[in-house]
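Undergrad: the amino acid sequence is not available; the structure is as follows:
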């Protein structure tokens, strides 16, 4: 399977409110349209999650800026200096499904570095959910072979590509606050 063909298949699923399993710059992710409440609910149900607040991917800094009230200057420094994939949590998100947004009105967003992810999100023109491909309370699957069968059969499409430069673990998560403070949530 080739890059373009796989992205077209995944794009069609995303556009129809479905779920895709896809390689990211960290671990395999379950993805959907981060602006579609029904699609996000499918992810929450599949994983057995009862709380809100999911990681989302955007294709560029420009897309990030369209989906949060203000990106602090420090966020760009952190992204530039990070030595591993880093997800930043921003206050006052814009345009996301309500069930993506955490109870404190924040959203976790990572600018994708994986070529496939950037290409897919760029074609989709909207953020996509990128939650790890594991059931609630189960360990994060660090490679495709570790993904639970319930996840594999619960998504609408599995992208048939190997990860580009997958980091064998979840991203760091850092909370950005408009007043300039930061809080490390996960190293």
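TA: In hand now; what should we look at? Not measured: the values here are computed from a predicted model.
Undergrad: please make it C-alpha for all contacts and neighbour counts, starting now.
TA: Noted.
Undergrad: the strands in this structure, which residues?
TA: Along the chain, the stretches classed as strands by DSSP state E are 20-22, 29-31, 55-58, 86-91, 106-111, 128-129, 131-132, 157-158, 172-176, 182-186.
Undergrad: how about CSV for those, with distance to residue 147 and mean neighbour count added?
TA: Below are those laid out as CSV (distance: least, C-alpha to C-alpha, whole Å; neighbours: other C-alpha atoms under 10 Å):
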stretch, distance to residue 147, mean neighbour count
strand 20-22, 10, 26
strand 29-31, 10, 26
strand 55-58, 18, 26
strand 86-91, 22, 24
strand 106-111, 22, 24
strand 128-129, 17, 26
strand 131-132, 10, 24
strand 157-158, 12, 20
strand 172-176, 21, 20
strand 182-186, 22, 13
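Undergrad: save those strands as CSV, and put in distance to residue 12 too.
TA: Shown next, in CSV, are the strands of the chain (distance: least, C-alpha to C-alpha, whole Å):
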stretch, distance to residue 12
strand 20-22, 10
strand 29-31, 13
strand 55-58, 18
strand 86-91, 26
strand 106-111, 22
strand 128-129, 13
strand 131-132, 19
strand 157-158, 10
strand 172-176, 30
strand 182-186, 33
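Undergrad: second structure for comparison follows:
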């Protein structure tokens, strides 16, 4: 695992794109602060850049570096979540401009899964995490389900958990608005 993390970090620091296991499904990832790398992920997925992608972090304290005003309820939601939860926050900052939605929001998930959390910790920046599929196709729930087109398009494929046969599920998604409204996007 440590060798995978070392190699993945090297690729991310050079603006590359990786294929890696997360706390949910396998993801395509890059440095969330690098606009060119984010653009490549959109191109790999053949996805319109108006469709948002989320960001992974391993420590909720880091939210304050990327969100102008973290709502108090966010801390409770993070603490109480019993499965992976992506929260869409208003007031995104210090991230690649093409990662931030037109309304200034961004989805962030705090991961506690062993590999993705350690990767985020060692990389020291948020990492894009979007499903490892072409836009419009079903999200793969195991590594074996990822298309060769995706595998051939990335710069590094993590070997850790490739043989895992557990069917992964996407995260829940909620949107927190500045006015305190909580909208459930996906349970």
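TA: Nice, thanks for sending it over. Here the structure is a predicted model, which means the values were calculated and not measured.
Undergrad: how close are the two chains, by TM-score?
TA: Superposed pair, TM-score by TM-score structural alignment, normalised by the length of the first structure: 0.94. Supporting alignment: 185 aligned residues with a C-alpha RMSD of 1.6 Å.
Undergrad: quick check: the gap between the residue most central in space within the first structure and residue 181 of the first structure.
TA: What sits nearest the mean C-alpha location of the first structure, by C-alpha atoms, centre = their mean, is residue 130, with 2.4 Å. Distance of residue 130 of the first structure to residue 181 of the first structure, given as C-alpha to C-alpha, to the nearest Å: 25 Å.
Undergrad: how close does residue 19 of the first structure get to residue 151 of the first structure?
TA: Per C-alpha to C-alpha, residue 19 of the first structure is found 10 Å from residue 151 of the first structure.
Undergrad: what about the two, which has more around it?
TA: residue 19 (25 against 17; other C-alpha atoms under 10 Å).
Undergrad: isn't that one right next to residue 36, touching?
TA: No - if you go by C-alpha atoms under 8 Å, residue 19 of the first structure and residue 36 don't touch, sitting 11.3 Å apart.
Undergrad: burial measure for the closest residue to residue 102 of the first structure other than its chain neighbours, as a count.
TA: Leaving aside its chain neighbours, residue 102 of the first structure sits nearest to residue 53 (4.1 Å; criterion: C-alpha to C-alpha, 6 or more residues apart in numbering). When neighbours are counted by other C-alpha under 10 Å, residue 53 of the first structure registers 20.
Undergrad: wait, residue 53 of the first structure sits on residue 98?
TA: No - shown here, residue 53 of the first structure and residue 98 do not form a contact pair, counting by C-alpha under 8 Å, at 9.2 Å.
Undergrad: what about the longest helix in the first structure?
TA: In the first structure, with assignment by DSSP state H, the single longest helix is helix 3-15.
Undergrad: may I see the buried residues of that helix?
TA: For helix 3-15 of the first structure, burial by neighbour count (16 or more other C-alpha atoms under 10 Å) applies to 6-7, 10-11, 13-14.
Undergrad: ok, now stretch 41-58 of the first structure?
TA: 41-44, 46-47, 53-58.
Undergrad: how about stretch 157-170 of the first structure?
TA: Applying a neighbour-count criterion of 16+ other C-alpha under 10 Å, one finds 157-160, 163, 166-167, 169-170 buried in stretch 157-170 of the first structure.
Undergrad: check stretch 59-66 of the second structure too.
TA: Going by neighbour count (16+ other C-alpha under 10 Å), the buried part of stretch 59-66 of the second structure is 63, 66.
Undergrad: which residues in the second structure form helices?
TA: 2-13, 35-45, 63-66, 72-80, 114-123, 148-153.
Undergrad: what about the fourth one, how far off from the first structure?
TA: What it means is helix 72-80 of the second structure. Aligned to the first structure and superposed, helix 72-80 of the second structure gives a mean residue distance of 1.4 Å (mean C-alpha distance after the TM-score superposition for the first structure).
Undergrad: thank you, goodbye.
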